[in-house]
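>>> could you work out the structure for the sequence below:
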Amino acid sequence: MLTRKATEADEREVKGLWGYCFEKPSDPFFQWYFENVYSPETVLVGEEKGQIACDLHRRPYTINVRGERLPVDYIVGVATHPAARGKGFASELLRGAFHMAASEGKPFVTLMPSAASYYLPMGFGFYCHQWERRASPEELAKISRKALSCRTISSEEDWRELASIYDAYTDGRNGYTLRDEVSWKSHIQGQLVEGYIALVYDERGPSGYLFYTFDDRTLIATEMAFARESGRRGLYAYMAGHRGSVDTCVWYEPIDDMSWMYWNDGAEHTYISNKTFPYMLGRLTDPVTAFDGLPCPEGVEGEIAFQLADSFLPENSGIYVLRAGNGHISALKTDVFYDLKLHIEDISGVPMGSAIPEPAFCIGAGALAQLFMGSADLSDLLRLEKARWLTKNEAGRSRTLALGKAMLPKEKNWINEWF
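Down below sits the predicted model:
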């Protein structure tokens, strides 16, 4: 199979594959996407015998990672024509997408899976879950509080009020998309194609917004953000106001949200249904570029060496060293020097000392992505057997765990992009 970027001449086949696997060409979102978002250079196609057998769309985003801006590809629309399935074409295409991202200075890619079991063996790891919450409008009213005022938005020109709420909502969070005027306007346009946007206010101004649609008698909120608790309760009241029109309201909130502890009558177990929603996978395409220069707390100093086992991108496998100092991490792949050290020691019988660090643990690509994003720390991954010790020295293990936790602490991850 030939893997290449799409050209203008491929548009008909790309549209055809999207229409076959996702929305129909008559669907309003299909029309909006290909008129306003699609560009051939962001689509990777797999060509077999002169025809496009599979493709994927590489949506460029910038996300916040531990306070730094990181360019990424958000992979959407992974599609294979049924006539070409079962041949490994999609896996080959994704591998090509990883190589292309790395060559373009994008050391991390994201993907929202329809079936995570397909992508996890490719080195992806979950870095973001959300709570999916459900309640009838009548029950939701019990934990709501009517907003000072509210309105619906019908134009992308109102993006600044939404942006002010989003900035407050993401303060202290990690992994979210950095949105500017252009991306906000596109985000709003995409929502208004088939849905609605509500904005609530309190005494201090815009306090919360809701992106939502209707499916039969269900209100589905695909994005909810609030600057203050009054905004959250005001949005609950807005959804509760649909009593008589809908039977159920569905909305999503960050996995670290603990508001259910303060709901009336323990709503978590009575009138609010609350379950985890696996949302976003991440995958490192270039570990050195990803970690090098990453901020870490001031005063943290030391180095950690580890072995990466990456079966899907074997060229990434090897020995890495992360050094912390002056508020940043420096990264180096040292497997070439490590192999040379072992060879010299083997033929000479003379130890070369610790100038080249021994790896303390071995970790897989998916787990390393979770460590990078802070959805887990090193002690979590070792306890869950997503990483395993290579060193038998107990004191060395303790030092590695302490430094790993200080260098790469857990983060409150949240992201909410659908296309």
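>>> for the rest of this, base every contact and every neighbour count on C-alpha atoms.
Will do.
>>> got the contact list for the residue positioned nearest the centre of the chain?
The chain has Met280 as the residue nearest its centroid, 4.1 Å off, counting by CA atoms, centre = their mean. By CA atoms under 8 Å, 6 or more residues apart in numbering, the contact set of Met280 is 110-113, 126-129, 415.
>>> most neighbours, which of those?
In terms of neighbours by other CA atoms under 10 Å, the contacts of Met280 top out with Tyr127 at 29 neighbours.
>>> strands of the stretch 51-200 of the chain, residue ranges please.
Here the stretch 51-200 of the chain has its strands, by DSSP state E, counting those that start in this stretch, at 51-65, 68-80, 108-111, 125-135, 149-152, 196-202.
>>> buried stuff in the very next helix or strand once past the last one?
As assigned by DSSP states H and E, the chain's next helix or strand after strand 196-202 is strand 205-215. Neighbour counts over strand 205-215 (16 or more other CA atoms under 10 Å) mark 206-213 as buried.
>>> roughly how far is strand 205-215 from the heart of the chain?
Counting by CA atoms, centre = their mean, to the nearest Å, strand 205-215 is centred 22 Å from the centre of its parent chain.
>>> for stretch 361-371, same thing?
16 Å.
>>> which other residues reach it?
120, 123-127, 282-284, 305-310, 376-378, 381, 386-391, 408.
>>> helices along the stretch 1-150 of the chain, start to end?
With helices called from DSSP state H, counting those that start in this stretch, the stretch 1-150 of the chain shows them at 11-21, 28-36, 89-103, 116-119, 137-140.
>>> also the stretch 201-350 of the chain?
With helices called from DSSP H, counting those that start in this stretch, the stretch 201-350 of the chain shows them at 229-240, 287-291, 335-348.
>>> elements contacting the shortest one?
For helix 287-291, the helices and strands in contact under the criterion 3 or more CA pairs under 8 Å, 6 or more residues apart in numbering; DSSP states H and E are strand 328-333.
>>> any chance of the strands of the stretch 51-200 of the chain in CSV, with distance to Pro40 too?
Putting these into CSV (distance: least, CA to CA, whole Å) gives the following:
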stretch, distance to Pro40
strand 51-65, 9
strand 68-80, 13
strand 108-111, 19
strand 125-135, 28
strand 149-152, 34
strand 196-202, 29
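>>> the ones you listed: which one's closest to Ala240?
Checking the strands of the stretch 51-200 of the chain against Ala240 by CA to CA gives strand 125-135 as the closest, at 9.2 Å.
>>> got a list of what the residue of the chain most remote from its centre touches?
Largest separation from the mean C-alpha position in the chain: Ser348, at 48.2 Å (CA atoms, centre = their mean). The contact partners of Ser348, taken as CA under 8 Å, 6+ apart, number zero.
>>> structure for this one too, so we can compare:
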Amino acid sequence: MIVRKLEQKEHRQTRELWEKVFAEDTKAFLDYYYFIKTRDNEIYVIEEDRKIRSMLHLNPYLVQIEDRQFPCHYIIAVATEENYRGRGYMRTLLCRALEEMYRRKEPFTFLMPAAEAIYTPYDFRFVYRQNIGETKGNDGHLQAEIKEAELFDAADMAAFFNQYFRDKYQICAVRDEAYYQTMILEQKSENGGVCLIKEADKIRGMFAYAREERLDIREPLYLPEWESEFLKAVAMFRGKEEKSAVLYACSDLFTAKKKPVIMARILHLEELLKAMKVQSGETICCSFAVIDPILVKNSRVWKIQSEKGQDSLSVAETEDSEGVLPIGALTSFLFGYKTLEEVKEEDGVILTPHLEIELGKIKQLCRIYLNEIV
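Model prediction:
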């Protein structure tokens, strides 16, 4: 058994395994993925009998956390050939990748799990519930210009998001020209594209769409006064046989359910804590022990504190602990997925009254917008 990170020129060698394990993916999508995404991603593999039998891909994203930006990686295509399963290959690859990302001081990694139970043993926890809804759209004469986004539109798309939507979120992938160029190509590989709603050559709204078995719309973003034009655009895109379009990451107005879709795993805890903020008008000073059985350098007693009038955290090691937080429970709390009351019920969590008060002053990272697919 050989465990290694492939060189970029070797990345295409994993396509055969992808096609075996993820047979539902189309040739058009895989052509896109292996032409675009494997240019700058990392692929860890296990070779057995002189062939790749297991793999894990790390796709790079620049991620905004509060007012800082960090290189992070999205985990995808964790796969093992059927006859080689049950040998611990996934654990080997996952731990290798986690250790490498920790070494680079990446604050966290994230993925969209096939099943939650696969990743909880590695201390991944859900952090993001995605709004999902449906709409038929509205019939009517469009006042706006509706056009398909082309690669040269990507800079304007990034400017639109960053001007009107970026400040709504504490965590999201950095949206620049390259990000939206990749999105356009990805959507086209799934029999779709990105629709722009424009007036006087200015973007007033946009949404990604794909049509395979149905019309799926992802990230419908538009200025409030242009909602009616968005709905008319949906009606225009919807086929005569389609009763409605499914909306992903939509506004609360259209939301029928909030589905847990993204799990995260804290990597370099110190870097993550340094990026976080204190609630307005508060100062914090406390210490707690963290238990991390995989990234053992996180298993220390940490002291966090802030200065009066400042919202940033300073982080240091100490010896005196006021409580204990396993890394998985800490993830659920820091990302705002669970309250302290809920976290207290988890195995291994110990919180003194003072520690509970102090942790409550942290501004949890609950405004998350992570809708990446690959």
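>>> what value does the TM-score take for this pair?
With the length set by TM-score structural alignment, normalised by the length of the second structure, the two chains reach a TM-score of 0.88; 369 aligned residues with a CA RMSD of 2.7 Å.
>>> hang on, the earlier thing: what about the residue nearest to the centre of the first structure, distance to Ala376 of the first structure?
Distance of Met280 of the first structure to Ala376 of the first structure, given as CA to CA, to the nearest Å: 14 Å.
>>> swap in Arg383 of the first structure?
Going from Arg383 of the first structure to Ala376 of the first structure by CA to CA gives 11 Å.
>>> next one: Tyr209 of the first structure
Counting by CA to CA - Tyr209 of the first structure and Ala376 of the first structure are separated by 30 Å.
>>> then Ala221 of the first structure?
28 Å.
>>> just Arg179 of the first structure next, same as before
To Ala376 of the first structure, Arg179 of the first structure is 26 Å away according to CA to CA.
>>> between those two, who's got more neighbours?
Ala376 (21 against 16).
>>> did I read that right, that one in a helix?
No. Counting by DSSP: H, G, I helix; E, B strand; the rest coil, Ala376 of the first structure is not found in a helix; it is coil.
>>> doesn't Lys410 make contact with it?
Yes. Using CA atoms under 8 Å, Ala376 of the first structure is in contact with Lys410, at 5.7 Å.
>>> and Thr182 of the second structure, what's its match in the first structure?
Aligning on TM-score structural alignment places Thr182 of the second structure opposite Ser186 in the first structure.
>>> before we move on, the earlier item: quick one, which of the helices of the stretch 201-350 of the first structure is packed in tightest?
helix 229-240 (a mean of 24; mean count of other CA atoms under 10 Å).
>>> let me know the angle separating that helix from strand 125-135.
60 degrees (axes from the mean of the first three to the mean of the last three CA atoms, to 10 degrees).
>>> tell me the contacts of the nearest residue to Tyr164 of the second structure once chain neighbours are set aside?
Leaving out its chain neighbours, the residue that sits closest to Tyr164 of the second structure by CA to CA, 6 or more residues apart in numbering is Leu223, at 7.9 Å. By CA under 8 Å, 6+ apart, the contact set of Leu223 of the second structure is 164, 204-205.
>>> re earlier: so which of the buried residues of strand 205-215 of the first structure comes closest to Asp73 of the first structure?
Of all these, Phe211 has the smallest distance to Asp73 of the first structure: 23.6 Å, by CA to CA.
>>> of the buried residues of strand 205-215 of the first structure, which is the nearest to Thr400 of the first structure?
Within the buried residues of strand 205-215 of the first structure, proximity to Thr400 of the first structure (CA to CA) peaks at Gly208, which comes in at 42.4 Å.
>>> what do we get in the second structure for that closest one?
Aligned partner of Gly208 of the first structure by TM-score structural alignment: Gly205.
>>> how many residues are close by the spatially closest residue to that match that is not a sequence neighbour?
Using CA to CA, 6+ apart and skipping the chain neighbours, the partner closest in space to Gly205 of the second structure is Tyr222 (3.7 Å). Using other CA under 10 Å, Tyr222 of the second structure is surrounded by 23 other residues.
>>> same question for Gln370 of the first structure.
Residues near Gln370 of the first structure, counting by other CA under 10 Å, number 24.
>>> do Phe152 of the second structure as well
Using other CA under 10 Å, Phe152 of the second structure is surrounded by 11 other residues.
>>> go on, Leu384 of the first structure?
By other CA under 10 Å, 10 other residues sit near Leu384 of the first structure.
>>> mind listing what's buried in stretch 251-271 of the second structure?
The neighbour-count check on stretch 251-271 of the second structure (16+ other CA under 10 Å) flags 254-255, 260-271 as buried.
>>> and the furthest pair within those residues?
Longest span within these, CA to CA: Phe254 and Glu270, 38.3 Å.
>>> now, the buried residues of stretch 251-271 of the second structure that are in strands?
255, 260-266 (DSSP state E).
>>> same list (those residues) but as CSV, adding distance to Ala28 of the second structure.
Listed next are these as CSV, based on distance: CA to CA, whole Å:
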residue, distance to Ala28 of the second structure
Thr255, 31
Pro260, 28
Val261, 24
Ile262, 25
Met263, 27
Ala264, 29
Arg265, 31
Ile266, 34
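>>> run through the residues that contact Thr352 of the second structure.
Applying CA under 8 Å, 6+ apart to Thr352 of the second structure gives the contacts 322-323.
>>> circling back: ok, the buried residues of strand 205-215 of the first structure vs Tyr38 of the first structure, which is closest?
Ranked by distance to Tyr38 of the first structure (CA to CA), the buried residues of strand 205-215 of the first structure are led by Phe211 at 22.2 Å.
>>> tell me the contacts of the nearest residue to the closest one once chain neighbours are set aside?
In this structure, Phe211 of the first structure finds its nearest non-sequential neighbour in Ile197, 4.6 Å apart by CA to CA, 6+ apart. Taking CA under 8 Å, 6+ apart as the criterion, Ile197 of the first structure is in contact with 152-154, 191, 209-212.
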